[in-house]
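Asks: Below is the sequence, then the predicted model.
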Amino acid sequence: MNLQYEDAGGDGIPVLALHGTFGRGRTFAAVAERLSPDYRLIAPDLRGHGRSPHGLGDYGRNAFIKDVAELIEALHVAPLPVIGHSLGGVTAFQLAARRPELVAAVVVEDVGAVTDESELPEPVLDVTGWPTRFSGRREAEEFFGQTPAPSYFLESVVAEDAGWELLFDLDEMMAVQWGNVGVWWDDWTAVRQPMLLLRATDSFLLSERLASEMVRRRPGTELVTFDGTGHWIHRKDPDRYAATIRAFFEQLTTSRPPGG
């Protein structure tokens, strides 16, 4: 499938960045700027999001992994580091586990190896009643101003011929969320590439207890905690986020995978 993607360009080392549910590749724009010119960030709109194909029906884990693998192969950039936020974080470590030849290293931003009711009281955000069209930008800003990350959601509100509209379908977003609900320990522990886990102290998806368990079960995982950022670390603190990732990448030449 042909995913639309943002490409920072240049001669830097390619890095793939995968957004979370409701997002778009452009959510990583500030990070791409801070990593340039040493790194060339490539950030796709995942299926059902942004300008990538919609109405596909399948929003399970295998479909997302397959899409990303095909993009990497089409761009001839394997193996490369993969960054993933939330939904994209699960996709990132599952891709590394199932298609290891494509991935050089993994950065997982604020999501756990367990995303079901045993870990999260409400693993899915019910968006079925959300508006999909707005009379103007201001109306959209007022609605999404009630969410934890207004600017993140507003990136998917665009001016079309019929007015201001969402770039995602609400039913598809429910399917995307449910497709990401599960217990993914087998994938997490199967990753052999260097891995960095980023956690926000104010996270509603990744508890301190679960993050510690992820490090215990997968020795060699580096854990970095961000104070006061909330779930969208890359948007709230792009300076430290980029600096942390850059430091991790610079260690890759001397890193050794667990058991390697």
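Replies: Cool, the structure landed. Residues are numbered from 1 along each chain as shown.
Asks: From here on, just use CA atoms for contacts and neighbour counts.
Replies: Will do.
Asks: Report the buried residues of the lengthiest helix in the chain.
Replies: Identified as the longest helix of the chain according to DSSP state H is helix 61-75. By 16 or more other CA atoms under 10 Å, the buried positions in helix 61-75 come out as 61, 63-65, 68-69, 71-72.
Asks: next one: stretch 36-49
Replies: Those would be 36, 39-49, for stretch 36-49 by 16+ other CA under 10 Å.
Asks: now do stretch 165-185
Replies: By 16+ other CA under 10 Å, the buried positions in stretch 165-185 come out as 165-170, 172-184.
Asks: what separates it from the chain centre, distance-wise?
Replies: In terms of CA atoms, centre = their mean, to the nearest Å, the centre of stretch 165-185 is set 13 Å apart from its chain centre.
Asks: try it against this one:
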Amino acid sequence: MTIVEASAVAPLARHLAGPLDDDAAPVLVLSHGITDSAACWIEAVDRWSAFGYRIVALDARGHGDSPRWDQPDLANQRTTGERLAADLVDVLEDLRAHGLRGEGPLRAPLAVVGHSMGGVTSLDVAAHRPDLVDAAVAEDPAFVTPIWRRLLAINAYRQVREMRQIAADPQARFELEMRNNPTWSPRETRASVEAACGVDLGFIAQGCVSPPTPWEEVIDSLAVPTLIVTGTERVVLRGDNLTNITRRANPTIETAVIEGAPHCVRRTFPNRFHAITDPWLARRLEANTRRQLHPTSHQAA
């Protein structure tokens, strides 16, 4: 993974929630999928905040309140994907050094949680910078092959056109999404439509959904506890895509499949998603909290 110089670009927008005055509370760094924004996590943010997590929900570059893309980073899919990873590294390095609000180095455990583009970016960074991450959760991460990357680039104009159509009549898109996805939260659906209206079309035109690291390298390199959650309907990790991951038998990776769930697993079946992820996060982050509070006794044990 090539790390782009942090000083060359403006940082991502961060949206904070949870018990921010509790320095011991674990931290979840949320990264959304392409054309979404931090606001699209609102239901999960409310839930995890109530459970005592501090939340840092990010707007990816070109999305939400974050800066638009600089042209040098849009030179090709590789430079664009490298910036996705570098942006997350910059955020995590700053959080570790300065805390959520400049209160000093972060001592509490931290997990990255991402969906689709945000999921694969979170895994890429966790694999390459395990010093920054204690655990990782990815919801149907957008792992793609070289052939798939080329197809995404060729067909990117279709998504650009779709974004323009949404921006022309966002209410019609909202109503369509609610008809097609009756279990989706209206708050998150509206946030998703609003995010699509303002997304950086220069980025969308690249057809880039992930850092350039081959998926095999990411899966083999992951050394922090990792949970990958996917579904069975129109998902990225369908069929052999998921089997190829599990066959590599990385002992740090656990997978869970929610039958009938599409690419937006959490939005479609929130209770089933949280029934898997919430206990998993609690176990992993509470274990890290105990190790940090009692390092000597842990080493002796």
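Replies: Yes, it's here. All values derive from a computational prediction rather than experimental measurement.
Asks: Overlay them and tell me the TM-score.
Replies: Scored against TM-score structural alignment, normalised by the length of structure 1, the superposed chains reach a TM-score of 0.81; 249 aligned residues with a CA RMSD of 3.2 Å.
Asks: that older thread, mind checking which of the buried residues of stretch 165-185 of structure 1 are in helices?
Replies: 170, 172-179.
Asks: between those, which is nearest His54 of structure 1?
Replies: Nearest to His54 of structure 1 among those is Glu172, at 8.1 Å by CA to CA.
Asks: Please report how far the closest one lies from Ala105 of structure 1.
Replies: 30 Å (CA to CA, to the nearest Å).
Asks: Please apply the same query to Pro238 of structure 1.
Replies: 20 Å.
Asks: residues in contact with Thr132 of structure 1?
Replies: 165-166, 169-170 (CA atoms under 8 Å, 6 or more residues apart in numbering).
Asks: Can you show me the helices along structure 2?
Replies: Using DSSP H, helices in structure 2 cover 42-50, 77-98, 117-128, 146-154, 156-168, 170-180, 186-198, 201-204, 215-221, 240-246, 265-268, 270-293, 295-300.
Asks: Pull the distance from the fourth one to the chain's centre.
Replies: Relative to its parent chain, helix 146-154 of structure 2 has a centroid offset of 21 Å by CA atoms, centre = their mean.
Asks: which of the residues in that helix are buried?
Replies: For helix 146-154 of structure 2, using 16+ other CA under 10 Å, the buried residues are 149, 152-153.
Asks: And the residue nearest the centre of structure 2?
Replies: Gly114 (2.0 Å; CA atoms, centre = their mean).
Asks: Alignment lookup: that one to structure 1.
Replies: In structure 1, Gly114 of structure 2 lines up with Gly84, judged by TM-score structural alignment.
Asks: Without its sequence neighbours, what residue ends up closest to its match?
Replies: Take Gly84 of structure 1 and drop its neighbours on the chain: the residue closest to it by CA to CA, 6 or more residues apart in numbering is Leu18, 4.5 Å away.
Asks: who's in contact with stretch 251-263 of structure 2?
Replies: Everything outside stretch 251-263 of structure 2 that qualifies as a contact, by CA under 8 Å, 6+ apart, is 116, 140, 222-236, 246, 265, 268-269, 272-273, 276.
Asks: got it, and stretch 60-73 of structure 2?
Replies: For stretch 60-73 of structure 2, using CA under 8 Å, 6+ apart, the contacting residues are 9-13, 31-32, 35-38, 59, 79-80, 83-84, 87, 195, 198-200, 202-203.
Asks: how about stretch 94-103 of structure 1, which residues of structure 2 does it hit?
Replies: So stretch 94-103 of structure 1 sits over residues 124-133 in structure 2, by TM-score structural alignment.
Asks: One more: stretch 14-24 of structure 1?
Replies: Counting by TM-score structural alignment, stretch 14-24 of structure 1 corresponds to 27-37 in structure 2.
Asks: who's in contact with the matching stretch?
Replies: Everything outside stretch 27-37 of structure 2 that qualifies as a contact, by CA under 8 Å, 6+ apart, is 38, 40-41, 53-60, 63-64, 108-119, 122, 191-193, 195-196, 199, 209.
Asks: quick one: contacts for Pro150 of structure 1?
Replies: 141, 144.
Asks: likewise Gly60 of structure 1?
Replies: Residues in contact with Gly60 of structure 1 (CA under 8 Å, 6+ apart) are 175-176, 179-180.
Asks: can you do 6 Å?
Replies: Gly179 (CA atoms under 6 Å, 6 or more residues apart in numbering).
Asks: re the thing from before, is it possible to mark the buried ones in the contacts of stretch 251-263 of structure 2?
Replies: Among the contacts of stretch 251-263 of structure 2, the ones that count as buried by 16+ other CA under 10 Å are 116, 140, 222-233, 235-236, 265, 268-269, 273.
Asks: Among the residues you listed, which are located in strands?
Replies: 226-230 (DSSP state E).
Asks: any idea which of the residues you listed is the one closest to Leu293 of structure 2?
Replies: Of those, the one sitting nearest to Leu293 of structure 2 (CA to CA) turns out to be Thr226, at 22.4 Å.
Asks: leaving aside the residues next to it on the chain, what's closest to the counterpart of that closest one in structure 1?
Replies: Residue pairing (TM-score structural alignment): Thr226 of structure 2 is matched to Met195 of structure 1. Leaving out its chain neighbours, the residue that sits closest to Met195 of structure 1 by CA to CA, 6+ apart is Val106, at 4.7 Å.
Asks: Could you give the number of residues near the residue nearest to Gly84 of structure 1?
Replies: 29 (other CA atoms under 10 Å).
Asks: cool, and Leu87 of structure 1?
Replies: Around Leu87 of structure 1 there are 28 residues (other CA under 10 Å).
Asks: Same question for Arg246 of structure 1.
Replies: Residues near Arg246 of structure 1, counting by other CA under 10 Å, number 15.
Asks: Repeat that for Ala38 of structure 2.
Replies: Neighbour tally, Ala38 of structure 2, other CA under 10 Å: 27.
Asks: and the gap between Glu259 of structure 2 and Val218 of structure 2?
Replies: Note on Glu259 of structure 2: its distance to Val218 of structure 2, by CA to CA, is 25 Å.
Asks: who's more crowded, these two?
Replies: A side-by-side neighbour count of Glu259 of structure 2 and Val218, using other CA under 10 Å, places Val218 first with 20 against 13.
Asks: and the more buried one, what is it in contact with?
Replies: Contacts of Val218 of structure 2 (CA under 6 Å, 6+ apart): 124, 127.
Asks: how about 10 Å then?
Replies: Taking CA atoms under 10 Å, 6 or more residues apart in numbering, we find Val218 of structure 2 in contact with 1, 120-121, 123-128, 143.
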